[in-house]
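**Q** turn this into a structure:
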Amino acid sequence: MAATEDGPMAGADLPSLEDMQHWTGVLGRAQQMMLEYATRQMQRAAEVDPKTLSETAMPSADQLPAMFAGLSSMTLNPERLIQAQSDFWEDSVKLWTRFLNPGDGEQEGEEAPKPKDRRFVAPQWQSNPVFDMIRQSYLMIADHMLRSVDTIDGVDPKQKEQARFATQQFVDAMSPSNFALTNPQVLEKAIETKGESFLNGLEHMLADLDKGQLTHTDSSAFALGENIATTPGKVIKETPLYQLIQYEPTTKKVCETPLVIFPPWINRFYILDLNEKKSFIRWAVAQGITVFVVSWKSADSSMADVVQDDYVVRGQVDAIDTVRKLLDVPSVNTIGYCVAGTTLAMTLAYLAAKGEADKVESATFFTAQVDFTEAGDLQLFIDETQAKLIEQLGEGEGYLDGRYMAATFNLLRGRDLIWNYVVSNYLLGEDYPAFDLLHWNGDTTNLPAKWHRNYLNDFYRDNKLATPGGLSVDDVPIDLTSVETSAYVQAGREDHIAPPESVWKITEHFKGPLRFVLAGSGHIAGVVNPPDAKKYQYWTNKKGADSLAGFIAGAKETPGSWWPDWLDWLEGHAGKKVDAKGPRKPGKGKLKALEDAPGSYVKTR
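**A** Here you go, the predicted structure:
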């Protein structure tokens, strides 16, 4: 049955009875899902003690980071503000002129340039005049909002960067691609699937609200020890802080000097053992290296008093001594990734101060920082207000829920790690991909609250490690300039967590021989880049340099993975070849096997 020609639906067919029944059913199922979710929340609230509930509530407005709270004290530069307003008016007129006169000024047959912004690459954003106008208006306003930060006066550089970061988060959140009614793909998908995409997205969103964390991937697709973290090995030691894993040799001969890897304790160690093709651990074993990995314990109430000293002495030094005694070798080679690299630098200085530097033959640093003067956007989160919030979050049990750190790191790349998945998971209702790296990214680790608070204050806020004697470990002053251990320092060119400018600064403190390598990509892909993948590139500079800019200016680019370069360097510190037998096999020495790798600590939630 057709609508009347002059009615509001002229030219359109009225929905059939079957269609109306279907959409009524869709709305009914949506209401049922939301009702069930609300019921679960009320049941949980009834089971929680009111005092505990108030302690774990979301922070109030006065507890928000200074990047938001401090904006009210900023003043605007009148001249730049007038110019900004003039520019905005001029661009607005141009935009409306293009909208009212489409194609004006373009050559016949000339195609409009395709947008570079991935949020708007779908052809609907350009082919439909209304959505094209929405897109262009948003981009223009977003650009002017970000440029308006330059009109702010009377603040220090950090406050200005906080304002810029806060503005960027706001404009990313307000993108029309993030809302169903202003995203043509979402509307088309809902109609095409007769509302099923809407129901799938709602189910995803309610599930994430239940667990308090944004889901990036299908977690059911991965199982530790089955299709991730599968390199054969045994747990040979367990302490209240870590498990020590020794991996099974795959070559008849191995290097005399073993390798001890310290992954960051803010993440699970298996980032270095994702699968057979990506695993750095499996690859290193295949090169004839006896590999040990520390698997840190996810913090619980028993770790309320754990501090940095514990990770240095009762963590890294203890693991180094354990491996030395097990294999009866004078020294070990080491790797420290991210924050564990920061601690490894402290370990080297601690051993040097005690006259025991020869326990470590060499140290490799993956995207690690020791001087935090150029530590990137994470510095914007460090202020007194944020410190108080972290203290409140860690009260009671003595540890910080890993979901807090995950949200912080996601916020650093909000467009890619938050809003991209809001669109795909919630608005489009797409199925989660089976992606091991994203699975690892969401596998959060709890942190000792006292240690985490001190770490942010001592390193990011006060930069004490960069000052000789600024920090002490078990009453031993730490001086990085006393470190003469051979070092291999890797940085990621696009790293947003440990910027290469910040990683470079390690070269300004250590006094021993050092090789600096700049790898393509970022904090994870720049490290986990196996040679067979033939991806990215890396840069080296034999002449040396006084700055990162100088290093890059005279650097040689090599296609592919930097792992072989590291292996060539490590061979100079690996010693002679010995038979892979006795204590070189997990559980065959003085330390017996406790369980199969990857162990139980990595599975603790």
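**Q** from here on, just use CA atoms for contacts and neighbour counts.
**A** Noted.
**Q** burial of residue 130, as a residue count?
**A** Residue 130 has 14 neighbours, counted by other CA atoms under 10 Å.
**Q** list the buried residues of the helix or strand hosting residue 261.
**A** Element membership for residue 261, per DSSP states H and E: strand 259-262. Buried positions in strand 259-262, judged by neighbour count with 16 or more other CA atoms under 10 Å: 259-262.
**Q** can I get those residues in a markdown table with distance to residue 10?
**A** Below are the buried residues of strand 259-262 laid out as a markdown table (distance: CA to CA, whole Å):
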| residue | distance to residue 10 |
| --- | --- |
| 259 | 75 |
| 260 | 74 |
| 261 | 70 |
| 262 | 69 |
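**Q** just give me the closest of those residues to residue 333.
**A** If you rank the buried residues of strand 259-262 by distance to residue 333 using CA to CA, residue 259 comes first, at 4.7 Å.
**Q** another for comparison:
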Amino acid sequence: MADRPKQQPDEVIDAFTGLLKSQSDATRQMMEALLPGTEIPVPDTDDAAQWAEAGKKLQKLLIDFQSEQARKVGAAPTPYADPAKWFATYSSWYGQMPLSDPDTQKKLWEDGLALFETVLGQYGIGPRAEEKGGEAPELPRKDRRFSDPRWSENPFFAIVHQAYLMLSENIEQIAENLDGIEPARKRQMVFATRMLLDALSPSNFPLTNPVALERVRETKGESLVKGLENLLSDLTRGQLTHSDPRAFELGKDLAATPGKVVYETPLFQLIQYAPTTEKVLEAPLVIFPPWINRFYILDLVPRKSFVKWAVDQGLTVFMVSWKSADASMADLEWDDYIAAQIEAIDKVCERLKVPSAHTIGYCVAGTTLAATLAVLARKGEADKVRSATFFTAQVDFEHAGDLKNFVDDASIEVIGQLAQDGYVDGRYLAATFNLLRGNELLWNYVSKNYLMGEEPTAFDLLHWNGDVTNLPAKWHRRYLRDLYRDNRLVVPDSLKACGVPLDLRRIETPCYIQAGREDHIAPVESVWKLTRYLSGPWTFLLAGSGHIAGVVNPPAAGKYQYWVNDANPDSLDDFIAGATEYPGSWWPHWEAWLRDHDPAEVNARGKRKPGGRGDKVVEDAPGRYVKTR
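**A** The predicted structure follows:
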């Protein structure tokens, strides 16, 4: 095959500046025809020298990126490489949308004309023109994506974003009103429609985003250069950047609570944190974080760290640090994680010579903790666990939120195709969770990082969010199929683990169940259902905010609120109706509950201080596993 002729640098620069100028001139002409006298803030390309320099930089970035990709031919694709796989499941459904229906088209046309006249009337244009006297326009639809004044200062951009919002409302309503589709398929279609509409927002495109256009004009094209740098960097690493990756160091800024790794297996490390009080509760606390993320969500910067706070309250805290999956873990299943939780509890009790331990399970690790309690109850070993606390954890997946849109046969098949060497790349999982909050976690950063060319800021929570973890593919598919899709965990003896059937009704361990009022991953309606299966005493607490901020809410921050109801209600509606609201963090409420169940204390000496004389440890916290990519 003959090589394609290479463009000379001057030709590329001329083409770049010529394209910008032609687009600017065309936009001005179009808007002058539609809205005479309106100034459109399109880039001014009269300063040829600066624009030429920007063009050279853009050219070099693209050439370097293409050369790098050519060297990677045959390498495994990144999650950015084939985004169509994520939407292939949904594409065939849009033929069922009645957009060609005459009545639908008539309504859209009439609504569009009415909107056009209403919006232009706010600027003194057309049959509905109003005298505003210098007041800001009162546009009919509000959305935080268009809250910057520049979206309403100019009638062109006001029309653009108001028309988008109007069409989005209508199309989403059409999807929600479709008949003759099974409920699960309809939920998927509504979800996919929302994702597509979010992607098509005018805020995501440079020529329809006045804030980005102004930035291009102010920087003489340098924002385009920086934006392309950010985009190509993300394409290379296969992941959207939310936070400055150089801003934090594990063990120094994050996961910095002092401690030692006191035990290690091929699946997890067990960290014990150094006490800060003279006396500690006799029963230690073992925390199981979700293995879909790094454990330091509970050990962020010191002022936010749940681990540090718990240690300072006089608890002997152990943390399980799961290993990110690799090819050696291809055959792991759910049983292995349940067995690992039991092993961690046994090792803690053996190390401190105590009969039982308190436990915490966060999200998917909370689901597994429920299975662990069921296994121990079936084997007559339930007394190993003094209490169990569940952070935003589900066992009944009937109302499990938008994640259920990814668990039909076709979606599970797509996930199976994405897995390589027996594990699922954590970047795919991160992309899925970003889609659940597309405007906040995806498109907002497309606008900032790519269109505006802004540098990512330093934010510990978003740094953690981007620190992805791989999962064993075999276990992941089973989890989606058996729990999310078929909801078998709540069917007595439908599933087995560690050689015994699982029956949640056998759990008599005292349980503390925390849910987030705005949780989109584990909805409060779903978390509540755990109370319906327990045979022992339980306390349910509803926290303000969502899946992360509802959990990571230190008392010193003075944020949010929580609700409790001591009347042992039979339903979530009854709980809410009779609940008492308290301001601030729920952590002290949980600590008081824990002490009520076991107030005995001991001196913080011997192996209560990890790494002391005669105590063999593996390494300093946070350990190797949390740093393994």
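**Q** give me the range in the second structure that whichever helix or strand comes after the strand holding residue 261 of the first structure lines up against.
**A** As assigned by DSSP H and E, the chain's next helix or strand after strand 259-262 of the first structure is helix 280-286. Counting by TM-score structural alignment, helix 280-286 of the first structure pairs with residues 306-312 of the second structure.
**Q** which bit of the second structure covers stretch 228-246 of the first structure?
**A** Counting by TM-score structural alignment, stretch 228-246 of the first structure corresponds to 254-272 in the second structure.
**Q** endpoints of the matching stretch, how far apart?
**A** Using CA to CA, to the nearest Å, the span of stretch 254-272 of the second structure from its first residue to its last is 16 Å.
**Q** which residue is nearest the middle of the second structure?
**A** By CA atoms, centre = their mean, the second structure has its centre lying nearest to residue 433, at 4.3 Å.
**Q** alignment lookup: that one to the first structure.
**A** Residue 433 of the second structure maps onto residue 409 in the first structure, by TM-score structural alignment.
**Q** could you measure from that match over to residue 67 of the first structure?
**A** For residue 409 of the first structure, the distance to residue 67 of the first structure equals 16 Å [CA to CA].
**Q** about what we covered before: and of the buried residues of strand 259-262 of the first structure, the nearest to residue 84 of the first structure?
**A** Nearest to residue 84 of the first structure among the buried residues of strand 259-262 of the first structure, with distances taken as CA to CA, is residue 262, at 49.8 Å.
**Q** counterpart of that closest one over in the second structure?
**A** Under TM-score structural alignment, residue 262 of the first structure pairs with residue 288 in the second structure.
**Q** that match contacts residue 338, doesn't it?
**A** No - with contacts counted by CA atoms under 8 Å, residue 288 of the second structure stays clear of residue 338, the gap being 10.7 Å.
**Q** number of residues surrounding the alignment partner in the first structure of residue 546 of the second structure?
**A** By TM-score structural alignment, residue 546 of the second structure lines up with residue 522 in the first structure. For residue 522 of the first structure, the count of nearby residues is 20 (other CA under 10 Å).
**Q** from residue 406 of the first structure, how far out is residue 522 of the first structure?
**A** 17 Å.
**Q** and residue 16 of the second structure, which helix or strand is it part of?
**A** Here residue 16 of the second structure is assigned to helix 9-34, by DSSP H and E.
**Q** so what corresponds to residue 230 of the second structure in the first structure?
**A** Counting by TM-score structural alignment, the partner of residue 230 of the second structure is residue 204.
**Q** meant to ask about residue 375 of the second structure
**A** So, by TM-score structural alignment, residue 375 of the second structure is matched to residue 350.
**Q** give me the element its match is part of.
**A** Secondary structure (DSSP H and E) places residue 350 of the first structure in helix 339-353.
**Q** how distant is that helix from the center of its chain?
**A** From the chain centre to the centre of helix 339-353 of the first structure is a distance of 23 Å (CA atoms, centre = their mean, to the nearest Å).
**Q** mean distance, it to its aligned residues in the second structure?
**A** Mean deviation of helix 339-353 of the first structure relative to the second structure after superposition (mean CA distance after the TM-score superposition for the first structure): 0.2 Å.
**Q** which other helices and strands contact that helix?
**A** strand 332-337, strand 360-366, strand 476-477 (3 or more CA pairs under 8 Å, 6 or more residues apart in numbering; DSSP states H and E).
**Q** the inter-axis angle of the longest one versus strand 332-337?
**A** Note on geometry: by axes from the mean of the first three to the mean of the last three CA atoms, to 10 degrees, strand 360-366 of the first structure and strand 332-337 are set 20 degrees apart in direction.
**Q** do a quick rundown of the helices in the stretch 101-250 of the second structure.
**A** Applying DSSP state H, counting those that start in this stretch to the stretch 101-250 of the second structure gives helices spanning 102-121, 150-153, 155-176, 183-199, 210-219, 222-237.
**Q** adding distance to residue 37 of the second structure, write those helices out as CSV.
**A** CSV is the format used below for these (distance: least, CA to CA, whole Å):
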stretch, distance to residue 37 of the second structure
helix 102-121, 13
helix 150-153, 14
helix 155-176, 11
helix 183-199, 32
helix 210-219, 17
helix 222-237, 28
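**Q** so which of those comes closest to residue 141 of the second structure?
**A** Closest approach to residue 141 of the second structure among the helices of the stretch 101-250 of the second structure is made by helix 155-176 (6.5 Å; CA to CA).
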